Every structure is written in structure tokens, then in C-alpha cells.
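Asker: sequence and predicted structure are below.
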Amino acid sequence: MNEATQTLPDNIAELQKLVLDLQVKVNWYEEQFRLSQHKRFGVSSEKGAVHPDLFNEAETFADDHAESDAAVQETITYTRKKPGRKALPADLPRKIDRHELPESEQICDCGHALHVVGEASSEQLEIIPAQVYVIEHVQVKYACRGCEEGFKTAPKPAQPIPKSFATPGLLAYIIISKFLDSLPLYRQEAIFKRYNIELSRATMSNWVLTIAELLKPYYDRLKHHLITQTFIQADETTLTVVQDGRENGTKSYMWLYQSGEHRPLYPVVLYDYQSTRAGYHAKTFLSGFKGYLQTDGFPGYHLMESDALVVLLGCMAHARRKFDDALKALPKESRKKSGKVQLALSLIAKLYAVESEIKDLTVEQRYLVRQQKSKPVLNQLKAWCDQSVTQVTKDSRLGMAIHYVINQWKYLTRYLQDGALQIDNNTVEQRIKPFVIGRKNWLVNQTPRGANASALLYSLVQTAKANNLEPFAYLKYLLTELPKLGRHYQAEQLDQFLPWNLVEKIQPLDKVA
């Protein structure tokens, strides 16, 4: 036997290993391609935690004995929405237009007079465009006839921007248009031109920056009340600030912190601009906070655990999203037979079914139901992940999802410790979405000052919504009342203007007529 023949088995083994490695790489690239295609052309909504194939859960897992042992057949019911147009709100003001036949037509073909036998009613929705008018302040002057030296002038109401023609209502309108309706200032400039008003974007930009400075103490007071709470949720997203002293295109970050409790007594939503994603930004912002902090698993938040005053929570929605990505990365013909992915999604769906069941219960009741129903499902999910982690490649989408759950397990299960805690971070993601939508419209911020102003004003708008206050009325009230305090006042004086103290003074968001 020659030397070439002796080395043949080793060469075959090496080639087989190479083929296996290449096949793993090909599978990975195919997953990335299918997932990319789905993100670009597929449905992006994550509404509903149950995949359609899970309605036949037992049949789906019949081909995989390991998964079928864990699967439990369920009956899932739902109420189908009835088609048709919704009725117009009953509290909207109504103008009645009565339509009657002229007297000449109130004659029947037989020659007799017609008489009223009933009425038919239908409704249409009308709208009146914004009304713009000028407020002229006439200050009456008084003089003394006796000494001929005494002289007084009636003062004007305190204004948010002294010597400016901008009223609290106009300023609130501009802020709401940009930071709630995502209308850039250049579009607002064009809208004002239709009313024959020359109002440049530069002027409006200066107004926005000035108002942000006026409201900074109020923002700080909201932050004070947020830090004193026991459960906060956090998230962050990117933005570009052009003139921040770094290279153009360098990413900055908008951080978001909000009250996380189930039905919080004092809802607060705060944005915070920072130039990087370093974890010390969160540690600095939340200095003095003691309690639970729920995040998406970003390692930067782990700095918060260093002083043992903060307990981190994970986000089950992120775990589910990774399994959902693993399902989308499979070929279409394989998705219905993908027992492993389907089982994970099924177990997570059961956890969310429990959350739906307890959403209207008290904190104590939520805790007890979770211990009874959620904890066994979590134990089942953990056992399945521990069993499956050796059966999939780490770099595959399913492998990444399983490793995420195992690595984040202690954070994902901590919501069981208190009924006030949430299973996921979805609400804070919903709060950060308005900024993401606005970012698509104006793309960048020019300066850090502008980014900080945006953070503050987004905070006030979203805090108003969190407290069920109509944002325009809320901002107009603040810009009318805060200037009356003058330049020097105690921070505690701002408490009377905090949103939960204005419920009786400002129209609720769900009652807007």
C-alpha cells in the first residue's frame, strides 16, 4: 500500500468536514436572504402572538417526538369584527340641515295633498380649516391729575417668548405639528403661506429652541418623579446630528425612559439625547433610581446592576421575535413542518394568553395567576431550549433564538416576581416609534442643541398622551401658565402643572370633540 492510499481516509474526512462547513454557511446565507426578502416585501406587523399554524398544534408536531410530547392541543376562539362603517362620535357638535319638498311638489299624482309620515336621517362629517387671527393688546395708560407725576400702564399677560408675536396657542400648534404629527418646519412654512402669513422655518426653529429652554425645569421635575418610581422601561434608537464635532454620518442616540408599572399612578415618558450608546448614559440619567429596569437585552444596561440597587428585566417580545425570524428564514414549504420553531412560538403564545387574561386584574391577582399558569410554561420552554441547543447550529436563526433565551433567562423570568411588572418592553417601543417616524421626514438634526430640544418636546407630547391629556391643550396651558411664575421660583411650584394634576383643567385625549 503506497503513501497516497494510506492518506486517502484522512483526505476524505477533511473533504467531508469541508463540505459540512460549506453547507452550514450556505444554509446561513439562505436564511439571511429569505429573512431579508420577508422584511422588504412581507407583512411587518407582529400583531398577535400566535402563528396561524398553531391552530393545529398537535398535528404540526406529530413528526417530531420530542416536540410533540411538549405540545398541548388548545382551542383558540376569537370574535370576528363585523364589517361596516363606524358611527360618528356622539359628542361631536351637530348642525341639522332639514330637507323638505317645496309646497308646489307636496301634491300627489292623484291630486290630493301629501302629509308628513316620517323622516329619514343620515350623517356626514364636515371640517373647518384652522382659523388664524391677530390678538391686539391695548394697554390702557393712567395718570394722576393731582400731582401730574403718577403714571401707570396696565400690564400685558406674561408671554412665553417676550417681545415675540407668537402666542401660546401658535407655539403649541407648531410643536404639536412637528413632534406629534411629524410635519417638518419647512412644510409648516408652506402651510402658513396658504394663509398669507410669512413665517420662516428659521423663525419657527428659534421659537422651538427658546421654548425648550423655558420648559427645561419642567422636564427636570418630570424626571424627578420618574426616578422615584420603582419600575422603569428603557429603549434607544439612532439619529444623526450634523454639527456635533464628529465626522458627518456618525450615529448618535435618542434614549427613552418611561414609567413601566401596570397602570402607573404618575405616567412619565422622557427622551434623552446622547452622542453614543454607552451604558453609562443610562446610569447617569437614572442616578438615584432604585427598582426594576426593563430593557431589550442591550449589554450596556448591565452597568446599572453594579450597585445592586437596580434589577434588570428582559423582554419576551424580543425572544419571540427571534423565533419568528427563524420561521421566516425557512423555505415556505418547510415552515408548516418546522416543529421546533412552532413549539417555541406556541409556548410563548401561551404566556401572552395569560397576560391577556390578567390585564384588568389587580397587581396581587396578576402575581398569583402568573405563578399558577405562566411559571409552568416558562419551565417547559427552558427545558426545551436546554434540550434543543445541542441539536442546532449556533449561527442559524433558530440557534441564535435558543441561545438568546438561555443567556437572557434570568431576565426574561423576573416579571414573575411582581404583578406590577410587564412581560415585555413593547410599550416603550411604541413610545419611541413617533420619533422614528419623524426622523424619516427630517432625516437629521443640525446641532446637539436642536437634538436636546427635540428630546424635551417629544417627552412632553408623549407624557401628555400617557396621561390621557390632549397634547395641544396641555402645551398651550403650560405655555400660558408657566411664564406667570417669573424667572425665580422653587422647583416644587411646578408640581401644580404636572399632567396628573391637570386632569380637571385639560380636555382628556379620549374625549376630544
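Answerer: Thanks, I have the structure now. Numbering: from 1, shown residues only.

Asker: from here on, contacts and neighbour counts on C-alpha atoms
Answerer: Noted.

Asker: starting at the chain centroid, how far to the top helix by length along the chain?
Answerer: Of all the elements of type helix in the chain, the one with the most residues (DSSP state H) is helix 3-41. Distance, stretch centre to chain centre, for helix 3-41: 41 Å (C-alpha atoms, centre = their mean, to the nearest Å).

Asker: I'd like the next helix or strand past that helix.
Answerer: Counting by DSSP states H and E, the element after helix 3-41 in chain order, helix or strand, is helix 57-60.

Asker: how far out from the middle of the chain is that following helix?
Answerer: With C-alpha atoms, centre = their mean, you get 35 Å for helix 57-60.

Asker: quick one, what contacts residue 451?
Answerer: Neighbouring residues of residue 451 by C-alpha atoms under 8 Å, 6 or more residues apart in numbering: 241, 273, 445.

Asker: so the first one sits right up against residue 252, yeah?
Answerer: Yes: with contacts counted by C-alpha atoms under 8 Å, residue 241 reaches residue 252, the gap being 6.7 Å.

Asker: and these two? which has more neighbours close in?
Answerer: residue 241 (25 against 20; other C-alpha atoms under 10 Å).

Asker: strands along this structure, start to end?
Answerer: 141-143, 151-153, 231-241, 251-259, 269-274, 291-294, 310-313, 444-445 (DSSP state E).

Asker: closest to residue 473 out of those?
Answerer: With distances scored as C-alpha to C-alpha, the stretch of the strands of the chain nearest to residue 473 is strand 269-274 (17.9 Å).

Asker: what is that closest one packed up against?
Answerer: strand 251-259, helix 448-466 (3 or more C-alpha pairs under 8 Å, 6 or more residues apart in numbering; DSSP states H and E).

Asker: so which of those gets nearest residue 103?
Answerer: helix 448-466 (53.5 Å).

Asker: what angle sits between that closest one and strand 251-259?
Answerer: Calculated by axes from the mean of the first three to the mean of the last three C-alpha atoms, to 10 degrees, helix 448-466 forms an angle of 30 degrees with strand 251-259.

Asker: so how far is helix 448-466 from its chain's centroid?
Answerer: Using C-alpha atoms, centre = their mean, the offset of helix 448-466 from its chain centre is 14 Å.

Asker: and that helix with strand 269-274, angle?
Answerer: 170 degrees.

Asker: can you pull the contacts of residue 281?
Answerer: residue 274.

Asker: use this one as the comparison:
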Amino acid sequence: MNLDAEIAPFKLNEHAEQWLAARCAHWQNETDKIQAELRLAQLKIQALTLELAHHKRLRFGHKSEALTSEQRSLFEETWETDLGEIQAQVTEHLLPSSRTPRQSAGRQALPEHLPRIEHRHEPESCDCAQCGQALVKISEDVSEQLDVEPARFFVHRHIRPQYACRACETMSAAPVPAAIIDGGLASPGLLTWITASKYLDHLPLYRLEAIAERQGVHLARSSLAQWIGQTGAALQPLAERLAELLRERAVLHADETPVAQLDPGKGKTKRAYLWAYRSNDLDTGPPIAVFDYQLSRSGSHAQTFLQGWQGDLVVDDFKGYKALFSKGIAEVGCMAHARRKFFDLYAANQSPLAQQALEMIGELYEIEKRARASPGECEALRRKETIPKLQTYHQWLLETRVTVADNSALARAIDYSLRRWQALSRFAHSANLPIDNNAIENIIRPIAVGRKNWLFIGSERAGRRAAAIQSLFATAKLNGLDPAAWLKDTLEKLPAWPHRRIDELLPLPPPL
């Protein structure tokens, strides 16, 4: 058999061979290019994955007390933003075939009370694109997106027809609706927006002025300031009544936080203080929080605010409260402050003794968690488990103290607890005393965050006004009320409301 004759029909001519060789070279180049891009994408994904893991460790692995609450809040926002960007970049570098559709099953449902605007997306034709037959609806795929509408300004027109009697020539008209600001331009809704933006969202007035200007509404900063002052004056009686109701409680929390006040005579700021007082969550009755603005940290301010009050006061070791405890007020210590001394020591050098103290304090908090879950058994649980644990912990503190050097960090941490032991352990002998002062620190936290925006308070009067409004807003939030909605309703009612029924306007749930 002649082999050349057999394969002759399958041989390509010279031009075809050249074309085929060129195409093979082209596809080889394309393949090499795709492989290079794939390797680059894989390296990029690997780098982003490592960075993502690092950010997740920062976001979810940090110790609860490694940063202050304000720092942690700001850093968490940055971490969340970085995580979102990195995840988007990883998705961008994945090949289409390897991308997995995002699952929305685990996404938090949008609130039911929000209004829904439906957008129906029907196919262009009701006939099948393949065979031409009529389509039949079998189900619906529904997805939701959250939207927001910026502050929308509108005008209320109050029209009061004037009527006259032809017989006696008497004029009649409906009375002018009562308002917080008589004859003023601002409605209760606008006053609410300004007040909530300033004291809840901590936006300076010049930013509110700019927001309104973008919508073609000129609100002079001087007018905004004047409205805030008039609103604060109208709300002052409510804040004072709230303080009266707070002093009727048997157990209170107290703390203070510094704020800067403008000192025009010297062209700089001086330090003032917001003193915070709060009811105890283990007591009956709705929670109440009250702020008291003062120009110093003198303990006389706490004595003035609590004048005539008797009960248990939960505080830290600040000496300004000490004079109160010789006037019939019992001191309750804060175990969280005592724990923080050991936590700082453990975070600094991994001290095994500090770790041991943290573990014993942790056992006390574990008992408290169970006690909170069963309020009726709180006193019995504390008597059965908490008191023995405290006795063991106290003995450990005494024995450990003699083994450590004076003036060392561990000695100072132990001395803090031993010096305040009576106050720290008082909670265990009652069902209505808290283990720590964290409740008041949670109330102060928004003030600390707000300081970064408004920087300073303009005057003592402005500070007292801020304290009154913050007291009402904080109490509303503690009772599950929307502060802005409560304020709008209150400003609408307040002008014509009888003073003897002022309790009905307070941001508290109605009595059962």
C-alpha cells in the first residue's frame, strides 16, 4: 500500500498550513494572556483574602475593653466600611463562573411599619419566546430595597375665615391655634427636626442651615438658635418634673462627664460637667435619666441635686460623692470599675494573678445573668451562690495582697477592691441592687460621641438647656419611645396643656 497516496486527500496546501499555524499561535497567545490574568487575579484574591481575615480579626476579635466606648464605635464603623470594600473587590476579581449568587435569606427583614411603594416588572410580551404560546403566572419573586427621602420642607397654611353679624355687627372667627412660639414661623414639626438633629444626631446649627439651603429654604442660624432656646424653655418644666420623679426612687446611679464651655472673656474654653443620674433597672417603675449641668466637679452639686433624698447610690470611687454617705445615703460600688483595674493589668503583661481575678469576677457576672433571667429568684440566688463566691474572692484578695510589692500595678488593683469592699459587695445582700454602674455609663456615652461634633457649649444657660432636653430624650429612649415622635406630639399639646396634668406629657409609658 502506498502511504502517501492514502493521506494525500487530507494534506493541506501551503497557504492553509500557514493560516492554521497563525491561528494556533494567536490562540496560544490568548491562552497565555488569560492564564496570566488568572494568575494575577488569584494573587489579588489571595492578598485581599488575607487582608479581609485581618480586618475580621480586628472587627470581631478585639477585647471588649481594649478601646474606650467612643473609640470602639468610631473604629467599628471604619472596619465595617473596609470589610464591605474588600469583599466587593474580591467579588470583582472572581471569574463569572465562580461567583455565587448572594443569598438574602439571612438578611434582616425591613421593618413592617415602613410604607411600601410597589414596582411591578412585567415581561415585554405575554407570549412564550420559544413556542409562542400564552404565558401563565405561577409565582412571584419579591425583593425589597430600603430608601430614604431627605428632610422635606412644606408649608402649613392656616386660614381663618372672618364672619360678621349683620344685625349687631359682631365679628367672629376661630381662635388662633396655640403654639410654642406665638406667631412664629416654625411649626412643631420643624422645631422637632431642629431639636432632634442637634441633641440626638449632634449636628451643629450651621449644618442644619446648609441642609435647608440645599432645598431652597433659608433658615438663618440666628433663627435656629432662637427657636432652640424657646423650645428648651418650654420643655424645662417637664425636665424638672422628671427629676422630681427620679428622686422618689430608692436606688439611683450617678456619674459625671466633662464638657467644654466657651469662655468669651479669655477667648478659649473652660471645663464644665454634665452630672448624670439614672433609676435602677432592678426597681419597679419605668426607667428615668436626668442630666444636671454644672460648672465644676465639686461634690456640692451632687449634694444639691440629691438634697433630702435617702437611698442607695451606685457610684465609682470619685471623692465628690463621699460627703453624701454621712447623710443617710448608702454607697453601692461598681464591680465593673474594680474589674477594669485587673483587665488593664492583664492586657499590659498577661499577669496570671490578674487573669485569676478576672475569672472570679466573671463567675459573679455569670450568676447575675441567671438572676436577671429569673427576677423572682434573684435574692435567693445571690444568697446561695453570690455571697459564697464573694467571700472566696475577698479571701483571695487578702492572701494575694501580702505576696505582691507595694506600689505595684497589681497592688493598686487589689487595694482598690479591698478599700471599697463593703460598697462592692453590698449588692449581694439585696434583690434590687445592681452589681455595677454600667447603666449610667450607657446614658453618658452619646454625650461623649456628641462632643466630637459640637466641640463646646456656648454658655451656662445653653448647658442647662442641653441637660434638660437630653434628660427627656434619654428617658424616652429608655422607655422604647421614638424621641422625635414624642417631642413633636408634646410640642403640639404643650401650649394648651394644663400644668396639673404635666405627668401625662412626660416620655414615660402610661400607667397600667
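Answerer: That came through, no problem. Just so it is clear, the structure is predicted and the values come from calculations on it, not from any experiment.

Asker: before we move on, back to that, make TSV out of the contacts of residue 451 of the first structure and add distance to residue 460 of the first structure.
Answerer: Output for the contacts of residue 451 of the first structure, formatted as TSV (distance: C-alpha to C-alpha, whole Å):
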residue	distance to residue 460 of the first structure
241	21
273	14
445	19
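
Asker: which of those residues lies closest to residue 368 of the first structure?
Answerer: Closest approach between these and residue 368 of the first structure, by C-alpha to C-alpha: residue 273, at 39.2 Å.

Asker: and the closest one, how far from residue 37 of the first structure?
Answerer: Plainly put, residue 273 of the first structure is 33 Å away from residue 37 of the first structure if you go by C-alpha to C-alpha, to the nearest Å.

Asker: who has more neighbours, these two?
Answerer: Neighbours were tallied for residue 273 of the first structure and for residue 37 using other C-alpha under 10 Å; the higher tally belongs to residue 273 (24 against 13).

Asker: residue in the second structure paired with the more buried one?
Answerer: Aligned counterpart of residue 273 of the first structure in the second structure: residue 293 (TM-score structural alignment).

Asker: burial count for the residue nearest to its match when sequence neighbours are not counted?
Answerer: For residue 293 of the second structure, ignoring the flanking residues on the chain, the nearest one in space by C-alpha to C-alpha, 6 or more residues apart in numbering is residue 274 at 4.6 Å. Counted by other C-alpha under 10 Å, the residues lying close to residue 274 of the second structure total 24.

Asker: also residue 344 of the second structure?
Answerer: The burial count for residue 344 of the second structure: 17, using other C-alpha under 10 Å.

Asker: check which residues of stretch 222-239 of the first structure are buried.
Answerer: Across stretch 222-239 of the first structure, burial judged by 16 or more other C-alpha atoms under 10 Å covers 222-223, 226-227, 229-239.

Asker: tell me which two in those residues are the farthest apart.
Answerer: Most distant of these, by C-alpha to C-alpha, are 230 and 239, 29.2 Å apart.

Asker: in the first structure, which residue is most central in space?
Answerer: residue 430 (1.5 Å; C-alpha atoms, centre = their mean).

Asker: what segments of the stretch 401-512 of the second structure are helices?
Answerer: 409-419, 421-425, 438-454, 460-478, 483-493 (DSSP state H, counting those that start in this stretch).

Asker: what range in the first structure matches the first one?
Answerer: This points to helix 409-419 of the second structure. Residue span in the first structure matched to helix 409-419 of the second structure, by TM-score structural alignment: 397-407.

Asker: the matching stretch vs the second structure, mean deviation?
Answerer: Following superposition, stretch 397-407 of the first structure is found to deviate from the second structure by 1.3 Å on average (mean C-alpha distance after the TM-score superposition for the first structure).

Asker: just give me how far that stretch sits from the chain centre.
Answerer: With C-alpha atoms, centre = their mean, you get 26 Å for stretch 397-407 of the first structure.

Asker: what do you get for stretch 256-275 of the first structure?
Answerer: 11 Å.

Asker: who's in contact with that stretch?
Answerer: By C-alpha under 8 Å, 6+ apart, the surrounding residues in contact with stretch 256-275 of the first structure are 222-223, 225-226, 229-236, 251-255, 281, 294, 363, 419-422, 428, 431-432, 451-452, 455-456, 458-460, 462-463, 466-467, 500.

Asker: I'd say residue 428 of the first structure and residue 234 touch.
Answerer: Yes: contact criterion C-alpha under 8 Å: residue 428 of the first structure and residue 234 qualify, at 6.6 Å.

Asker: tell me where the stretch 201-350 of the second structure has helices.
Answerer: Going by DSSP H, counting those that start in this stretch, the stretch 201-350 of the second structure shows helices at 205-214, 221-246, 299-305, 335-349.

Asker: ok, which of those comes nearest residue 503 of the second structure?
Answerer: Across the helices of the stretch 201-350 of the second structure, closest to residue 503 of the second structure is helix 221-246 (C-alpha to C-alpha), at 7.6 Å.

Asker: map residue 138 of the first structure onto the second structure.
Answerer: Using TM-score structural alignment, residue 138 of the first structure lines up with residue 159 in the second structure.

Asker: what count of nearby residues applies to residue 345 of the first structure?
Answerer: Neighbourhood size, residue 345 of the first structure [other C-alpha under 10 Å]: 24.

Asker: the second structure: which residue goes with that one?
Answerer: With TM-score structural alignment as the matching criterion, the partner of residue 345 of the first structure in the second structure is residue 358.

Asker: again, but for residue 177 of the first structure
Answerer: By TM-score structural alignment, residue 177 of the first structure lines up with residue 197.

Asker: now that match. Nearest residue, chain neighbours left out?
Answerer: residue 203 (5.6 Å).

Asker: what residues are up against the one you found?
Answerer: By C-alpha under 8 Å, 6+ apart, residue 203 of the second structure lies in contact with 197, 453, 454.

Asker: ok, those residues in the first structure: which stay?
Answerer: Compared against the first structure with both residues aligned by TM-score structural alignment, their matches' C-alpha atoms under 8 Å, those retain 197, 453.
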